[in-house]
Structure formats: structure tokens, C-alpha cells
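Q: structure here, sequence nowhere to be found:
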């Protein structure tokens, strides 16, 4: 029987974001040893750090998304799942909406004026409006990990991960499965795909328990580039209770205004704004 889940709470909690100094760090990237199907190496993308923002270390980050200048973040954990909304560039305190105790919130994405929020094992997808009022619920046949919108000729669809190497394209109206996409690098499956973000015709996918983001073609599933962010953890002191196995890179948001990426990790004290090769034109 489907587990009964209470609606998202409207209660707000505030956490102060401290201003942090501007950091600009160019990172030179060569090529990986992995190869494309034609034998040529899969290139790593170069990036530089444009800015840093404080991040709540209690937030077990699952999804990150920017809409109308606001940063939306879903965080997981039974009894501590939440949805936070912040005017991050003004470094204003975020509003935090507590999730239902019975649900482990996962990735999130906007399609039009609806925010889709996955749950891990509850197989429920919450659909809420801009005031975080629940509009409806959808039933998910698999675990929920990451989600992003996917523009198509037929309109906006959804692309969803379940921890495997397969991404599923779904209709936002009724969650109908439209297509399965097998993600591969050098002809080998890339599994444990987690948080997803659609950026300029490519899908950026966190690979669970790694410091790398796979940059893939959503039509073929082929990994075209890697974004290696292993250097980011050297940019902050590990807080008390740090768990190297679990507090890993996760969370990708694309800011269409700046053409920069925002990335963070589970329980990280920092969010990083990155200028990435092939994404940012300024």
C-alpha cells in the first residue's frame, strides 16, 4: 500500500547567510584517460570560481535550481527534509519549508509555474506552486533521485534519474514514461546518476559518491565531457561531524542571467558559482 504523506508545511525557519569574499580561481584541465566510442579522449571542462556563498551545513542537498533570481534547494533526510528558498545574491536569510517527516525529499525542478519535488523511496512526486501550496501528487514507479526539465519540440518534458544508468523522460502532466535514455561513457554504463540540470542542450548529472559531473547529450545518452570538481573541497574547512562517504558533491543550478553554474554538496558550508567552459560566454 502506498505510504500516506502529509502535505508540505508552510512553517518558515531562517538561517543567516554571511557575506563571503570574492574568489576567482582558474582551474586548468587536460583530458581524462576515458575514451569516446571513436577512441578519442573524453575532455574535462575548464572552470573558474567566480563567487562563494555560505551554505547551511545541516542541508543534505538533493536538488538545486534558480528561478526568477531565487535559489530553490531540496534537502533529504527522514524527519529533516526541507525546501529552502533564498535571494542568494543579496545574501538574504533563506525561508525553509519543512517537509513531511515520512518522506525523504530528493531532486526538484520547475516546469512553468509548477515545482516538482521527488521523494526517494515513497514513490510520491509533490507538485507545488510558487507559494509552496500543493497542487497535486504523482505516483513514481521507481526511486526518485534527480530531476530536470527537458525542452523538446513538443514542449517541456521532465528527465528523471533513479540511481541507475538510465534516465527516463516523462510527461509533466501525468508522469507518463516517454523514453528511456541509457547513459554511457566510452560505451560503458554510467550509473548512480543523481542530481540533474539541463544547460544549453546538455544535461549535467552528478555521479553519486564522486567529485565529477557527467555532461551528456540527452538524445544519445553519450557522455561528451566531464566536469571534475575535486578541487572544491580544499576551499573550505570540514565542519564537525563531517562524513567523507556521504557529504559529497551534489547540487547543480544554472543561472540563465549570468550563464554560470552554482554547485554545492551535501552538508557543505559553501555554494560555489562557476564559470564553465562551453557554458559561460562572459
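A: In hand now; what should we look at? Being a predicted model, the structure only gives us computed values, none of them experimental. Numbers count the residues shown, from 1 in each chain.
Q: please count neighbours and contacts with C-alpha atoms only from this point.
A: Noted.
Q: residue 197 and residue 234: what is the separation?
A: 24 Å (C-alpha to C-alpha, to the nearest Å).
Q: looking at those two, which one has more neighbours?
A: residue 197 (27 against 8; other C-alpha atoms under 10 Å).
Q: which stretch of helix or strand covers that one?
A: Assigned by DSSP states H and E, residue 197 falls within strand 193-199.
Q: give me the next element, helix or strand, following that strand.
A: strand 202-207.
Q: which elements pack onto whichever helix or strand comes after that next one?
A: Using DSSP H and E, the helix or strand that follows strand 202-207 towards the C-terminus is strand 212-216. Contacts defined by 3 or more C-alpha pairs under 8 Å, 6 or more residues apart in numbering; DSSP states H and E place strand 212-216 against strand 202-207, strand 223-228.
Q: one more to weigh against that first structure:
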């Protein structure tokens, strides 16, 4: 009896499978990788050409106008990076959503730069550098690690710490910037930042960030704070609410640049340390296009002549720019030297 029951159930299941063979099978066809400013087409199809009543296309969650079962996309509208694309299809008194994505790459190759050392200055070997900024003749620096994070005002020529305040031991300090005579300082994984009085180093307020993954680098463009979070995204924060308004995705003509760390805005370009790579990436702050790559690996070799560096830890990090005198400074985590360098494009 039990065997007969199982046979009946199996037969009914088989019949159900046959009856469901008429299920619609949709497909979104398009190029997976495209170049900025390129126009391409996205097409929806039903594998067996079954009738479709209507449909709607969405890119990054927003509905876009389409021509029947196809959509023409101008990548300039969406910018660099990965973008979601979906189609909501109505058929046979039913509906179904099909999801996919495309990736927009930069439309030009980055220039490659080498460098020349102009000057060398002393730097505190106990400074695990996270943020660095030049302001009114001094370097302002934030250091990391829990229980060791500090905010400092430093004399460039001597490396002497002129003013210092420590961060609460529960936090891991990260990047900083000076904006409207206030110091803004990020923490790593606490999703929290702090605002300090520039003159007294007294903490005046704190803020939280929720959209970006973590706190890494920080700079500003005179209107907004600009933040990295360890991915390939650069976030722009409202100076009043200190909330993330928007982001750029950073790309070369071949791939995304991840692990973006300390930031410095120089003449409309973002100079960014790429964590553990001992390189600086020069980024168009409006598009996210990587316009230049600076190979600073020889600086690590220069440091190793006088100092043992912990691999993958005591790496290049820290970029500061003296606009008035056109001086570019770089250093590293616990490095004993601060370098003034000049960038030279390779021919």
C-alpha cells in the first residue's frame, strides 16, 4: 500500500513538472563591461519567444524609459563603476523581476610617475600615520591603533610634536582634515568621527556615518568633506550634517582601485595612498577616473637603509600639500623620515 502511494505521488509530481514546462524564461542581454561615455543596448528576451504584455527597466533602482524590449544606455549618465540593471516583466497575468549588472571602466589610461626627493625631514617613529595635512606652516597628523591614537601639530623641519591630544582608547584613529578652522578626525570601524577646535585641540562634537563601510582617509574641497572607506568608493559629506551625500567609484581603464586610504586634494585631483602598495593614485575628483599612478616603492627601500619596517604594516601612508610653496610631503606608518618630493611623468 505504501509503495503504491509513493508511486502515485511520484506520478503526480511528474505531471506537475510537465505542466510547468510552459514557464517563461527571461534573459537580459548586454555587455558586462563598457567604457565611460560609451553607448550600449540592453535587451530583454523570452527564450522561446512567448508573448510579453509590458515591462519596465530600472538602473540602480530608478525606472528609465525604454523602447519596448530594449534600452539604450549612455554610460556618461551613470559614471564609473558597477551598476545594477533590472527588468520588471508582466506576462500571462503574472510578473517577474530579472536582475543583472554592468561595469563602466575609465576611458583613458593613467600616466605613470616617478619622483625626485627634494628634502628629507625627521618624523616620529612612534607615529602610526593615518592622516596628514599641511596648514599655516605646520603639519597636522593623526595616528592610529587602539590606545595609541593621537592628534598632533608638528614642526616640519625638526619633527618635534608641538601639540598633542589622545583619542579615547576604545577607538582606532584614522584620517583627518582641517575645514573651516575645525579638525575633523575619523575612526576606523566605529562609524564615528570627531570635531576638534583647531587652536586648543578640544573635542567639540562627534558625528556618525552609516552608508560608507569604514573610516579611512579624509580631505575636503572647501565645500564638502571627502572620505575614503577602504573600498573603491570616495564619499562626499555634507559639512553641516556630516552625512554621506553621494559617492564616486574609482577606476582605471582596466579595473577598480580598492583599498583607497589617506587622501589629499591638490588642484582638483585626489591624491590617495593605496593601502600596502606604496603607491599614490591620482584621481579626478569629479569622475573617479584614475589619471596617474605614482610608484613610491623605492622610498620604502630608502627607509630600510636606516630602519627595519614591519612588512604589510609599516607602509607608505600620509600625503600633505603646501599650496603656497608647491611642496608635496609623504611619509609612512612609523617611518623615521618625512619626504618632500617632486613628481615626474615617465616618458
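A: It's in. The structure presented is a predicted model; accordingly, all values stated were derived computationally and were not measured.
Q: quick revisit: in the second structure, which residue range corresponds to the strand holding residue 197 of the first structure?
A: Mapped onto the second structure using TM-score structural alignment, strand 193-199 of the first structure covers residues 260-266.
Q: quick check: closest non-adjacent residue to the spatially most central residue of the second structure.
A: Centroid check for the second structure by C-alpha atoms, centre = their mean gives residue 233 as the closest residue, at 2.3 Å. Excluding its sequence neighbours, the residue lying closest to residue 233 of the second structure (C-alpha to C-alpha, 6 or more residues apart in numbering) is residue 249, at 4.6 Å.
Q: can you find the partner of the one you found in the first structure?
A: Checking TM-score structural alignment: residue 249 of the second structure goes with residue 182.
Q: likewise residue 154 of the second structure?
A: Aligned partner of residue 154 of the second structure by TM-score structural alignment: residue 86.
Q: return the set of buried residues in stretch 80-90 of the first structure.
A: By 16 or more other C-alpha atoms under 10 Å, the buried positions in stretch 80-90 of the first structure come out as 80-88.
Q: which residue packs closest to the alignment partner in the first structure of residue 336 of the second structure, ignoring adjacent ones?
A: Matched to the first structure by TM-score structural alignment, residue 336 of the second structure sits across from residue 269. Nearest non-adjacent residue to residue 269 of the first structure, counting by C-alpha to C-alpha, 6+ apart: residue 55, 4.6 Å away.
Q: do the same with residue 145 of the second structure
A: residue 172 (4.9 Å).
Q: so residue 233 of the first structure belongs to a helix, correct?
A: Yes. Judged by DSSP: H, G, I helix; E, B strand; the rest coil, residue 233 of the first structure forms part of a helix.
Q: count the neighbours of the equivalent of residue 227 of the first structure over in the second structure for me.
A: Under the alignment (TM-score structural alignment), residue 227 of the first structure pairs with residue 294 in the second structure. Applying other C-alpha under 10 Å, we find 23 residues neighbouring residue 294 of the second structure.
Q: isn't residue 294 of the second structure up against residue 277?
A: No. The pair residue 294 of the second structure / residue 277 is not scored as a contact, 10.6 Å apart, by C-alpha atoms under 8 Å.
Q: where do the helices sit along the second structure?
A: 2-19, 297-304 (DSSP state H).
Q: let's have these in JSON lines, adding distance to residue 221 of the second structure.
A: Output for these, formatted as JSON lines (distance: least, C-alpha to C-alpha, whole Å):
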{"stretch": "helix 2-19", "distance to residue 221 of the second structure": "61"}
{"stretch": "helix 297-304", "distance to residue 221 of the second structure": "28"}
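Q: circling back: got the contact list for the match of strand 193-199 of the first structure?
A: Identification of contacts with stretch 260-266 of the second structure by C-alpha atoms under 8 Å, 6 or more residues apart in numbering yields 130-133, 175, 216-221, 227-233, 270-275, 317-321, 323.
Q: mind listing which of the residues you listed are in strands?
A: 130-133, 175, 218-220, 227-228, 233, 270-274, 317-321 (DSSP state E).
Q: buried ones in stretch 65-84 of the first structure?
A: 65-66, 70-77, 80-84.
Q: that older thread, now do the contacts for the match of residue 154 of the second structure.
A: Applying C-alpha under 8 Å, 6+ apart, the residues near residue 86 of the first structure are 70-72, 92-95.
Q: what does residue 205 of the first structure give?
A: By C-alpha under 8 Å, 6+ apart, the contact list for residue 205 of the first structure reads 193-197, 213-216.
Q: repeat that for residue 235 of the second structure.
A: With contacts defined as C-alpha under 8 Å, 6+ apart, residue 235 of the second structure is in contact with 212, 226-228, 244-248.
Q: can you tell me what it aligns to in the first structure?
A: Using TM-score structural alignment, residue 235 of the second structure sits opposite residue 168 in the first structure.
Q: could you find the closest non-adjacent residue to that match?
A: residue 180 is the one closest to residue 168 of the first structure (C-alpha to C-alpha, 6+ apart), at 4.6 Å.
Q: can you report how many residues neighbour that neighbour?
A: Neighbours around residue 180 of the first structure, by other C-alpha under 10 Å: 14.
Q: identify the residues contacting it.
A: Applying C-alpha under 8 Å, 6+ apart, we find residue 180 of the first structure in contact with 166-169.
Q: quick one: those as JSON lines, columns for distance to residue 118 of the first structure too.
A: Below are these laid out as JSON lines (distance: C-alpha to C-alpha, whole Å):
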{"residue": "166", "distance to residue 118 of the first structure": "17"}
{"residue": "167", "distance to residue 118 of the first structure": "14"}
{"residue": "168", "distance to residue 118 of the first structure": "14"}
{"residue": "169", "distance to residue 118 of the first structure": "14"}
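Q: tell me the one of those nearest residue 49 of the first structure?
A: residue 167 (29.3 Å; C-alpha to C-alpha).
Q: residues touching that closest one, list them.
A: Contacts of residue 167 of the first structure (C-alpha under 8 Å, 6+ apart): 159-161, 180-183.
Q: any quick ChimeraX command for the buried ones out of these?
A: Of the contacts of residue 167 of the first structure, the buried ones go into a single ChimeraX selection, burial set by 16+ other C-alpha under 10 Å:
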select :159,160,161,181,182,183
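Q: lining up the contacts of residue 167 of the first structure with the second structure, which overlap?
A: Retained in the second structure: 159-161, 180-183, out of these (criterion both residues aligned by TM-score structural alignment, their matches' C-alpha atoms under 8 Å).
Q: out of the residues you listed, flag the one nearest to residue 34 of the first structure.
A: residue 183 (14.6 Å).
Q: neighbours around the closest residue to residue 63 of the second structure other than its chain neighbours, how many?
A: Setting aside the residues directly before and after it, residue 63 of the second structure is nearest to residue 57 in space (C-alpha to C-alpha, 6+ apart), at 5.8 Å. Residue 57 of the second structure is flanked by 24 other residues according to other C-alpha under 10 Å.
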